[in-house]
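Novice: this one's sequence-less:
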């Protein structure tokens, strides 16, 4: 069982090594990188490439680790007891398995995505240490132990918004997805927009990298944003010549796909003003 990338996902050699190392070690793969660099999509493509089902657990700021195991609906059980419902005699009727339980109980191996783990409370990763390490957990309401039938392939993503505990990191295989260089980005563009005219790709990516490398930029545009931008360029049927920035603002055409806050827009406007002042 080895991952080599897919026709829909450009995986660099170091990324394929990381995925296969995590599978061999049977440890979670912790993937970090800028937002929009394909971390979440990686898990989906690993599942597709290996022919395995995918279970997604999208973590939020309010998510608790126990929700990944199961949730006990005590309120519904109390209501049913007041109504005389026979279901109350079996507590299992009020236990909802979470994504880890479903992954452990699956008769076939699955890919489990724990997406954006750094959004949750700092204790969240620590609360999953034993479950991810031993691939089992105890259900207090029923007195049973849930063990993994087939050890899942676990992919955990993080946008690096907060540091993860050392004890958690020790149990993971780590990979940082670097922002792609121009050649890799061209390959990604070709996957999403096959047959795009080379001149347009070259002009658009040159302008894109100039924007990313502008000093003082608060939020650098990501891979997903350049793909959105190219989609708009195609929809508007723009030529390479049409992509020249507005000389009065230095802003690229359809810049709303690339610049996502007013500070960065004002930065380009200031740069244009300074350039005009020097010429004057």
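Specialist: Sure thing, it's come through. The shown structure was predicted, so the numbers you read here are calculated from the model rather than taken from an experiment.

Novice: drop to CA atoms for contacts and neighbour counts, all remaining ones
Specialist: Noted.

Novice: Geometric centre of this protein: which residue is closest?
Specialist: With the centre of the chain defined as its mean C-alpha position, the nearest residue by C-alpha atoms, centre = their mean is residue 40, 2.8 Å away.

Novice: Which secondary structure element is home to that one?
Specialist: In this assignment (DSSP states H and E), residue 40 forms part of helix 39-50.

Novice: Which strands or helices does that helix pack on?
Specialist: The elements that helix 39-50 packs onto, with contact taken as 3 or more C-alpha pairs under 8 Å, 6 or more residues apart in numbering; DSSP states H and E, are strand 29-33, strand 54-58, strand 111-115, strand 153-158.

Novice: Put this next to the previous one:
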């Protein structure tokens, strides 16, 4: 029996992912051999990311669209201003649904599809092959041990044939080269890719043992057959964007789009409560001032959290707390800051 919603936004881990119904026929994948899911844990070994996953507070719209992406086996394109929780969402979903450590691909202007799929060091392999030849290894054998010189990237790991989906965060896709979104189309649509270096040697070396992304030297490698990787459970892919550029229509058509906004009212208080406990009288006052100040320009929720933490922990006088809070919450746009300054006391603490 299927379950809606699979992701509830409650923050409590559960096995609801096991009740996810079969995919639409046009999004079914049959990769193998099937790999067991990684240990669930907290979705990440990093304490700060574990905290973000545990304290994330999803809106009803967010819950609905995350589930739409999970059911449809489509990437989730999350846009919103800085500090609105775009990247934290991936960790929250992974923690609640037990999807294992989040695979993270941080995008820059130099990122290419190849970077996300795998990294290969041909020079180290050439050196290893020369040493093996000197040791008398016969021809026809992969003297270089290619698996020692090739490692899967975060996207390449996410598309391995795991029994349940992995969580993949492709962070700040709007920073990429213009070609990257289009390059991603075929891989995310087909749920598979080839490693040419392995395809070329598949006749005499049909399998290769490779380390997945995030694995250390003690981890068990995964087996890739004939240089081809095809997923079984399509990963939960979160692509984040600050809304600084437009994406091609073909790319947008293949994504479920979620627009996050800065939290207000009770939602903002829930976030504060999750991070710092029940707000006191001064915290409520500072939240109100944050909301009023935010009407004059762009602010981020983590600016408020920083101000609340410091003003509560530093033992300051009332006037000093106000001065510090104002300094910790500058506008994120110079234009907004100038406009707010022109408004005088309307935006001032």
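Specialist: Cool, got the structure. For clarity, every value in this text was computed on a predicted model and none was experimentally measured.

Novice: pretty sure the residue nearest to the centre of the first structure contacts residue 158?
Specialist: No: applying C-alpha atoms under 8 Å, one finds residue 40 of the first structure not in contact with residue 158, separated by 9.4 Å.

Novice: Okay, residue 155 of the first structure and residue 97 of the first structure: tell me how far apart.
Specialist: As defined by C-alpha to C-alpha, to the nearest Å, residue 155 of the first structure lies at a distance of 20 Å from residue 97 of the first structure.

Novice: neighbour count winner among those two?
Specialist: Higher neighbour count among residue 155 of the first structure and residue 97: residue 155, with 27 against 17, using other C-alpha atoms under 10 Å.

Novice: Residue in the second structure paired with that one?
Specialist: Residue mapping for residue 155 of the first structure onto the second structure gives residue 238, with TM-score structural alignment as the criterion.

Novice: circling back to that earlier point, between the helices and strands packed on helix 39-50 of the first structure, which gets nearest to residue 235 of the first structure?
Specialist: Closest to residue 235 of the first structure of those, according to C-alpha to C-alpha: strand 29-33, at 29.5 Å.

Novice: Have a look at how far, on average, that closest one is from the second structure.
Specialist: On superposition with the second structure, the average gap between strand 29-33 of the first structure and its aligned counterparts reaches 0.5 Å (mean C-alpha distance after the TM-score superposition for the first structure).

Novice: residues making contact with that strand?
Specialist: Residues from elsewhere that reach strand 29-33 of the first structure, judged by C-alpha atoms under 8 Å, 6 or more residues apart in numbering: 18-19, 22, 39, 154-160, 172-179.

Novice: in the second structure, what residues pair with it?
Specialist: Counting by TM-score structural alignment, strand 29-33 of the first structure pairs with residues 76-80 of the second structure.

Novice: re earlier: would you mind measuring from the match of residue 155 of the first structure to residue 308 of the second structure?
Specialist: Residue 238 of the second structure sits 30 Å away from residue 308 of the second structure when distances are taken as C-alpha to C-alpha.

Novice: what's the answer for residue 102 of the second structure, then?
Specialist: With distances defined as C-alpha to C-alpha, the gap from residue 102 of the second structure to residue 308 of the second structure amounts to 29 Å.

Novice: So between the two, which is more surrounded?
Specialist: In this view residue 102 of the second structure and residue 308 are compared by other C-alpha under 10 Å, and residue 102 has more residues nearby, 26 against 22.

Novice: coming back round to it: would you mind telling me which of the helices and strands packed on helix 39-50 of the first structure is nearest residue 244 of the first structure?
Specialist: Comparing these against residue 244 of the first structure with C-alpha to C-alpha, the closest turns out to be strand 29-33 (30.2 Å).
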